[in-house]
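Student: only the shape, not the letters, is given here:
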């Protein structure tokens, strides 16, 4: 199992790095690349077109501003693509979000929140879990731990505020 994380610019990496940490936590292999939809369109086409040959099963495309990277990737592959809009200096990332989420019919790109790297990685894990039952069990444990952590916080809060 392998996830490709493509980002339009090196400046996207501080956000992308958070997705890498989640994938590492689940033991999912990944490859992170800088590929621009606008400055390296032939590279983007080649990467997406040959992703399956590299055993990639899901892609995360992180981009800011015009944010066409996810759509370009999705145009050249049948693999699931998750768009990760990056907050930019323009419109606080709303431009990125709208560029990714407004895909034409036939070119779907699942989209997470602006700078939502953790959810992009978790969605990739959930997609992979359809094929890999170990990941599904790990995701169940992850969600159970979240529940337990909130319950502990609630108990603490209750005892501190009585």
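Tutor: Here it is on my side, so go on. These figures come from a predicted structure and were not determined experimentally. Numbering: from 1, shown residues only.

Student: going forward, measure contacts between C-alpha atoms and count neighbours the same way
Tutor: OK.

Student: what about the residue nearest to the spatial centre of the chain, which helix or strand?
Tutor: With distances taken as CA atoms, centre = their mean, the residue of the chain nearest its centroid is residue 120 (2.8 Å). Using DSSP states H and E, residue 120 falls within helix 117-129.

Student: who does the helix or strand just after that helix touch, helix- and strand-wise?
Tutor: Counting by DSSP H and E, the element after helix 117-129 in chain order, helix or strand, is helix 133-160. Other helices and strands packing on helix 133-160, by 3 or more CA pairs under 8 Å, 6 or more residues apart in numbering; DSSP states H and E, are helix 117-129.

Student: what angle sits between the helix it packs on and helix 133-160?
Tutor: Here helix 117-129 runs at an angle of 140 degrees relative to helix 133-160 (axes from the mean of the first three to the mean of the last three CA atoms, to 10 degrees).

Student: so where do the strands sit in this structure?
Tutor: Remark: strands assigned in the chain by DSSP state E are 2-7, 29-34, 58-64, 81-86, 110-111.

Student: just put those in a markdown table and tack on distance to residue 136.
Tutor: Converted to a markdown table, these look like this (distance: least, CA to CA, whole Å):
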| stretch | distance to residue 136 |
| --- | --- |
| strand 2-7 | 15 |
| strand 29-34 | 16 |
| strand 58-64 | 16 |
| strand 81-86 | 19 |
| strand 110-111 | 19 |
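
Student: most packed of these?
Tutor: Of those, the one with the most neighbours on average (mean count of other CA atoms under 10 Å) is strand 81-86, at a mean of 32.

Student: wait, residue 111 sits on residue 100?
Tutor: Yes - counting by CA atoms under 8 Å, residue 111 touches residue 100, with 6.9 Å between them.

Student: check the contact lists of those two and give me the overlap.
Tutor: 83-85 (CA atoms under 8 Å, 6 or more residues apart in numbering).

Student: put this beside the first:
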């Protein structure tokens, strides 16, 4: 069961509990859209059998998209993608001395036949991973597609509001200087 008590449509895995502050951004987006999810800490290096078993059993549990956040060598998304036909979205975590560049390259450089959709490093990437998962799910869910359209329209309205505020501030500042 997902954290909402309903079967999870999205599985979110982290290579370490230290990745949680970044991956919480994905939780927030999925909650905003009402998408049930489950989350776990599984490591491609320290618990490879469990990570593989998770991916192999995800479809049977109703999971339709997997998001994998990992830092350092960041092999989690690739291990999961090798064991499932579900879409896997990788989120490189900026936890290493290389500030996530190693995780980005490990996540994006998958061998042919093992695709992983790779997002930006860090919280922005986690947020976009969840939005991308929502877009995938919305392909077969008209209600979710509607929520996504409303979300994008609200983002556009917010930008236009900020533009109006900037315009007003510039006009006020210019008039004050005359």
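Tutor: Perfect, thanks for sending it. All of these numbers come straight from a predicted model, not from anything done at the bench.

Student: what does the TM-score come to for these two?
Tutor: The TM-score (TM-score structural alignment, normalised by the length of structure 1) is 0.98; 162 aligned residues with a CA RMSD of 0.7 Å.

Student: out of the strands of structure 1, the one nearest residue 141 of structure 1 is which?
Tutor: Nearest of those to residue 141 of structure 1, taken as CA to CA: strand 29-34 at 19.4 Å.

Student: residue 43 of structure 1 -> structure 2?
Tutor: Residue correspondence, TM-score structural alignment: residue 43 of structure 1 in this structure matches residue 50 in structure 2.

Student: ok, its match touching residue 42?
Tutor: Yes - Residue 50 of structure 2 lies in contact with residue 42 (CA under 8 Å); the separation is 6.9 Å.

Student: of those two, which one has the most company?
Tutor: Using other CA atoms under 10 Å, the more surrounded residue of residue 50 of structure 2 and residue 42 is residue 42, with 23 against 13.

Student: burial count for residue 103 of structure 1?
Tutor: Applying other CA under 10 Å, I find that residue 103 of structure 1 has 16 neighbouring residues.

Student: typo on my end, residue 122 of structure 1
Tutor: Applying other CA under 10 Å, I find that residue 122 of structure 1 has 17 neighbouring residues.

Student: what does residue 58 of structure 1 correspond to in structure 2?
Tutor: In structure 2, residue 58 of structure 1 lands on residue 65 (TM-score structural alignment).

Student: where's its match relative to residue 147 of structure 2, distance?
Tutor: 18 Å (CA to CA, to the nearest Å).

Student: contacting residues for residue 45 of structure 1?
Tutor: Taking CA under 8 Å, 6+ apart, we find residue 45 of structure 1 in contact with 72-73, 76.

Student: top of those residues by neighbour count?
Tutor: Neighbour max across the contacts of residue 45 of structure 1 (other CA under 10 Å) = residue 73, 30 neighbours.

Student: which position in structure 2 aligns with that residue?
Tutor: So residue 73 of structure 1 corresponds to residue 80, using TM-score structural alignment.

Student: OK, contacts around the match of residue 58 of structure 1?
Tutor: With CA under 8 Å, 6+ apart, residue 65 of structure 2 has these contacts: 9-11, 86-89, 133, 136.

Student: how much space between it and residue 130 of structure 2?
Tutor: For residue 65 of structure 2, the distance to residue 130 of structure 2 - CA to CA - is 10 Å.

Student: look up how far residue 30 of structure 2 lies from the nearest residue in space to the match of residue 73 of structure 1 that is not next to it in sequence.
Tutor: Leaving aside its sequence neighbours, residue 80 of structure 2 sits nearest to residue 55 (CA to CA, 6 or more residues apart in numbering; 5.3 Å). Per CA to CA, residue 55 of structure 2 is found 20 Å from residue 30 of structure 2.

Student: same check, this time on residue 146 of structure 2
Tutor: Residue 146 of structure 2 is 15 Å from residue 30 of structure 2, by CA to CA.

Student: out of these two, which sits in the more crowded spot?
Tutor: Taking other CA under 10 Å, residue 146 of structure 2 and residue 30 do not tie; residue 30 has more neighbours (21 against 12).

Student: what does the more buried one align to in structure 1?
Tutor: In structure 1, residue 30 of structure 2 lands on residue 23 (TM-score structural alignment).

Student: check contacts around that match.
Tutor: So residue 23 of structure 1 contacts 29-30, 121-122, 125 (CA under 8 Å, 6+ apart).
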